[in-house]
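Below: sequence and its predicted model.
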Amino acid sequence: MSISFLNAGAHARLTARIEQLAPDTPRRWGTMSAQQMLVHCADQLRVSRGEKPVTSVRLPGFLKPLVKWLVVTRLKEFKPGMRTLKELDAKAGMTPLTTFADDRKALLALIEPAQYSPAGVKHPVFGHLSAQELGEVTWKHLDYHLRQFGA
């Protein structure tokens, strides 16, 4: 079993790492600023919760389990250079930035475990994700970006 952001201990560690970030925290790779990364990660959760529509990827239903298996189950960690959905791209479709403090606050609110049902979510790319699967893939994504900024 992988680490899940829905687990109290992992959630506390993620929160502490997010709190370490500052607007001028330098990136180790990629092109996003720390603030763009906060919004990108918040948008990933908005997509998972059905609050941000995805139109850039339309998979036939029979392919969703395969994509889910590859990304959620087989992928141990996100790696530099992986592509993202257009809706999460800092140059294409990401939610507009506000202030660093407000964007951090929004991400922290979205990772609050109490908001998530044990039944999971209906993800537009992966199909149904159990709460455990959502927790694990989101932890991998957040960990990747926090490592990107040395947090």
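Sure, I can see it.

Please count neighbours and contacts with C-alpha atoms only from this point.
Fine.

which parts of the helix ranked longest in the chain are buried?
Secondary structure of the chain per DSSP state H: the longest helix is helix 131-148. Applying a neighbour-count criterion of 16 or more other Cα atoms under 10 Å, one finds 131-140, 142-146, 148 buried in helix 131-148.

and what of stretch 115-127?
Of the residues in stretch 115-127, 116, 120-127 count as buried by neighbour count, 16+ other Cα under 10 Å.

ok, and here's another one to check against it:
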Amino acid sequence: MVKKSLHNRIYFEEIKSRISNLTKNSQAKWGKMNVAQMLRHCNYVLQVPLKKIELPSVNHLFEAIGILTKWEMQIFNNGIPRNMPTFQKLIVNFECDFDEEKQSLLKTLDEYLQNLKNENVPARHVLFGKMDKKDWGFLEYKHLNHHLKQFSV
């Protein structure tokens, strides 16, 4: 069973290609965000390992659930459930410019890859607990894949 990761150049390029295939008319199969909002949301999530966005701490019960969820995704290699709650800081419920958001996300992906080469990723995630380079690449791929499937690319 192959575990796709942003740290594998093939899957990194696959994600970039799928983002490039989005158009401003791409329609969501589920959820509340339009395509431009989804691009901004994905950009925000990538900014967490880049240390540009700091998430608020969660109580121990939510952290335990997060750690179990991370293990479950790694063991069974399954995806993120639809309409899963997220941190308030990562919610995009305002209008965004599609072309700007698309270019910005592609730029942030390149920055993420450069950061990765410098081994500069946080050792913890407030929800998923202890994280290493492999964990970040796997979970960031899963998150981007989830939203790209949401918009049929």
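Cool, the structure landed. Computed from a prediction, not measured in an experiment: that's the story for all the values here.

Kindly state which residue of structure 1 is aligned to residue 89 of structure 2.
Alignment note (TM-score structural alignment): residue 89 of structure 2 maps to residue 87 of structure 1.

Does that match touch residue 54 like I think?
Yes. Counting by Cα atoms under 8 Å, residue 87 of structure 1 touches residue 54, with 6.4 Å between them.

quick one, which of those two is more surrounded?
residue 87 (21 against 18; other Cα atoms under 10 Å).

Please identify which helix or strand holds the residue sitting furthest away from the middle of structure 1.
Going by Cα atoms, centre = their mean, the residue of structure 1 most distant from its centre is residue 62, 23.9 Å out. Assigned by DSSP states H and E, residue 62 of structure 1 belongs to neither a helix nor a strand.

Contacts only, for it.
If a contact means Cα atoms under 8 Å, 6 or more residues apart in numbering, then residue 62 of structure 1 has no contacts.

sorry, back to before: from residue 151 of structure 1, how far out is the match of residue 89 of structure 2?
25 Å (Cα to Cα, to the nearest Å).

What of residue 58 of structure 1?
34 Å.

all helices of structure 1, in order?
So, for structure 1 - with DSSP H - the helices run 8-20, 34-48, 64-68, 100-110, 131-148.

just so I know, which of those helices lies nearest residue 28 of structure 1?
Among the helices of structure 1, helix 131-148 comes nearest to residue 28 of structure 1, with 5.3 Å by Cα to Cα.
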